[in-house]
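>>> this is a predicted model, with the sequence first.
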Amino acid sequence: MHAMEWSVTTAPSRLAGPVPLQQHPRYAAACTALGRSVLWLRLGPQDAPLAHALILSRHWPGLGRAALVSRGPVWSPELTPAARSGALHALVRGLRRTHAAVIATPDRVHGVDPLDQCGLLDLVTPMTVAQLELSGDAAAQRARLHGKWRNRLVRAEAADVCVDITQMPPDPDHWLLREEAAQARTRRYRRLPPAFAAAWAAQGPGAAALLVAHQRRVPVAGMLFLRHGNAASYHVGWTGRRGRTLCAHNLLMWRAMDYLAETGTTRLDLDLIDTQTAPSLARFKLGTGAVAVTLGTTRISAPGTALVARIAARLPPPAPEPAARAGGGPVTR
């Protein structure tokens, strides 16, 4: 096999540095537990891989098999941006041989979308995620909090609120998942099913961290974090009326940052930020000191899309979305 070819492989036993949740073996295991088809591909030789990619494969009625490459591949640091772009193009072409459609959302490489000028059809404009580096001691981390966010934290710390940190049980009917599901229905946002969190938690001690804020033994807020290697991802959060008054989510996030850093996490991914539909949530996430990271455009390769892409390339680009302002508002997701 040529050194720069993709081949089917098993889940990598070791990944260098923090990797996105969607490219970690625990994500593959959780999806498999829910009946999804997954595929691991490796670039280069087995003893010295240059990249790994986790592919989700599903059947689309009327179209056939579709492959989803979300925030991948995970590259070896030695691979140049040009080589990464070429390898990703080759990955999409290779997947089209066995799938009717391929949808890819890559991370940018040094600020450049590796699928730019590739002839694929733009499907979704670039999304933005919040990433928080958990570096330095608690004092340094606290100094990076934005002023209003820190003020709300101080208010929560002065209140009669207790925080428990435990391992999330593998129970899809857990009270936090039920509360968050009801919240999602009320606020009409999409979410992964509770069974996904349960499947993640079932992968062993330390896989999922549950933080609950209590006042007089009554839960007023909760947060769930999924751990993947030396990174972690905020998964779900819920707060009641009393929790919002007490700024309980500021306290939970702060305790999570401290706990995760102490137990080996170097980066906390706070998921998407959307200043149009959830400005308060975006301000809350950025108020932690997280930075806004723009992903690559979501693109699709399917029958007929190349022609549409050539036509779309002649149209003017859409206006950029306004940047989110940092702050300390309560979580509204």
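Perfect, thanks for sending it. Numbering: from 1, shown residues only.
>>> from here on, contacts and neighbour counts on C-alpha atoms
Will do.
>>> what sits against Gly131?
One thing to correct before we go on: residue 131 is Gln, not Gly. 267-271, 290-293 (Cα atoms under 8 Å, 6 or more residues apart in numbering).
>>> and Trp6, by the same measure?
Counting by Cα under 8 Å, 6+ apart, Trp6 has contacts 41-44, 91.
>>> roughly how far does it sit from Val19?
Trp6 sits 20 Å away from Val19, taking Cα to Cα, to the nearest Å as the criterion.
>>> now the two most distant members of the contacts of Trp6.
Using Cα to Cα, the pair of the contacts of Trp6 lying farthest apart is Gly44 and Leu91, separated by 12.2 Å.
>>> structure B:
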Amino acid sequence: MDAPLPECQIVWNDTGLSDWEEVFARAPRANLLQSPGYARAICPPLGQRPRHGRILIDGSLAGVFQIQEAQILRRAIHAVILDRGPVWLDGYGTPDQVGAFFRAFDRTFPRRIGRKRRLLPEAPNTPEMRAALDATRLKRRPGSTGYQTVWVDLRPDLETLRATLKSRWRGALRKAEAAELTTEWSWKGKSLLQVLTGYEQDKAERGYPGPTVGTVTDLCRTLLGHRKVLVGTASQGDRLVAAALFLCHGSGSTYQVGWTTAAGRTLSASHLLLWQAMGELKDAGHLDLDLGGVNDADAKGVKSFKEGLGGETVELVGQYE
């Protein structure tokens, strides 16, 4: 006899966020797109508003999620976005529970004329998870491919983390450590303008996808006063040769921006910054590092670089509506 499906209840935090943020702060791998700071930065320019919900599975608190909404004519025209959610507490997030959540979500925001739903579940792309989602009323977006990222667990000590690095990556790190590079780290925004200017130039020259410098600036402006923006630079003499920017959220952190010059690539300066950042983030109490999107189609070098840190490559199930 099959086990009964779990029951899911959504409880909205429409009057305050303190309880919600406490749950988010203790959830493993809580990602940037589900953080309140992200919504505060992203929603106003897009005419959206964030809403925050808690998830009860069989009556017990199991996780939280954040959506972005836009509406006109009293919701006659309505858009709802769930990016990389929900965020589950430890021990939750099984396929049955994910399916139960999205059935409850569908009852709350049923498909209808005038409503657009864009959902990117934070759920691994496994046969069991796909089957659980296929059993709901969600529809997979045509042509959707699974989003990939690399997570690094920052809880081990630095000696263990260094031993986890792949051999070629560790060799590049030793090269950078032997070079005459000066690195500097700041939680107060020092060199931030220079880093963002370099990012804008690098992105334009190399043509890779990623958030606009305006979006990253809005995120930094929102998070900077809360010790959630970490800026790192590497210089050779008086020349800046590489930079990295990390955004923090709950117990997690995200590698948001990184760039290097030709001289920096020769010296493996980005390897040095990523390695030092892991120590800085550990010291600040962050437990996980999300290295950001990777793919096999047009950025194999970036994927190889990020996987060299010895983290776990995770592929999500893709977009639904």
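Structure's in. What do you need? It should be emphasised that the depicted structure is a prediction, and the values quoted were computed from it without experimental measurement.
>>> just give the TM-score of the two.
After superposition, the two chains reach a TM-score (TM-score structural alignment, normalised by the length of structure 2) of 0.82; 294 aligned residues with a Cα RMSD of 2.8 Å.
>>> Gly44 and Leu91 of structure 1: who's more crowded?
A side-by-side neighbour count of Gly44 of structure 1 and Leu91, using other Cα atoms under 10 Å, places Leu91 first with 21 against 18.
>>> now do the contacts for that one.
Residues near Leu91 of structure 1 by Cα under 8 Å, 6+ apart: Trp6.
>>> one step back: which one of the contacts of Trp6 of structure 1 sits closest to Trp238 of structure 1?
For these, the nearest to Trp238 of structure 1 is Leu41 (36.5 Å; Cα to Cα).
>>> now for the aligned residue in structure 2 for Glu180 of structure 1: which residues touch it?
Residue correspondence to structure 2 (TM-score structural alignment): Glu180 of structure 1 is matched to Tyr199. Counting by Cα under 8 Å, 6+ apart, Tyr199 of structure 2 touches 213, 257-259.
>>> tell me which element Tyr199 of structure 2 falls in.
Tyr199 of structure 2 belongs to helix 192-206 when assigned by DSSP states H and E.
>>> same check for the contacts of Tyr199 of structure 2, but in structure 1.
Comparing these with structure 1 on both residues aligned by TM-score structural alignment, their matches' Cα atoms under 8 Å, the contacts found in both are 257-259.
>>> ChimeraX command for the buried members of these?
In ChimeraX syntax, the buried subset of the kept ones among the contacts of Tyr199 of structure 2 is picked out as below (16 or more other Cα atoms under 10 Å):
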select :257,258,259
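>>> what lines up with Tyr147 of structure 2 in structure 1?
Residue pairing (TM-score structural alignment): Tyr147 of structure 2 is matched to Met127 of structure 1.
>>> on that earlier part again, can you lay out the contacts of Trp6 of structure 1 as JSON lines showing distance to Leu120 of structure 1 and secondary structure?
Formatted as JSON lines, the contacts of Trp6 of structure 1 follow (distance: Cα to Cα, whole Å; DSSP: H, G, I helix; E, B strand; the rest coil):
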{"residue": "Leu41", "distance to Leu120 of structure 1": "21", "secondary structure": "strand"}
{"residue": "Arg42", "distance to Leu120 of structure 1": "22", "secondary structure": "strand"}
{"residue": "Leu43", "distance to Leu120 of structure 1": "21", "secondary structure": "strand"}
{"residue": "Gly44", "distance to Leu120 of structure 1": "24", "secondary structure": "coil"}
{"residue": "Leu91", "distance to Leu120 of structure 1": "13", "secondary structure": "helix"}
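>>> now those residues in CSV, with distance to Leu132 of structure 1?
Shown next, in CSV, are the contacts of Trp6 of structure 1 (distance: Cα to Cα, whole Å):
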residue, distance to Leu132 of structure 1
Leu41, 29
Arg42, 28
Leu43, 29
Gly44, 31
Leu91, 30
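>>> closest to Thr166 of structure 1 out of those residues?
Distance to Thr166 of structure 1, by Cα to Cα, is smallest for Leu41 among the contacts of Trp6 of structure 1, at 34.7 Å.
>>> ok, the closest one to Leu134 of structure 1 distance?
From Leu41 of structure 1 across to Leu134 of structure 1, the span is 30 Å (Cα to Cα).
>>> where along the stretch 201-333 of structure 1 do the strands fall?
In the stretch 201-333 of structure 1, the segments counted as strands under DSSP state E, counting those that start in this stretch are 208-215, 218-228, 231-239, 267-272, 291-294, 298-301.
>>> how near is the residue nearest to Pro124 of structure 2 when sequence neighbours are not counted to Asn125 of structure 2?
Distance criterion Cα to Cα, 6 or more residues apart in numbering; nearest residue to Pro124 of structure 2, sequence neighbours excluded, is Leu316 at 4.5 Å. Using Cα to Cα, Leu316 of structure 2 is found at 5 Å from Asn125 of structure 2.
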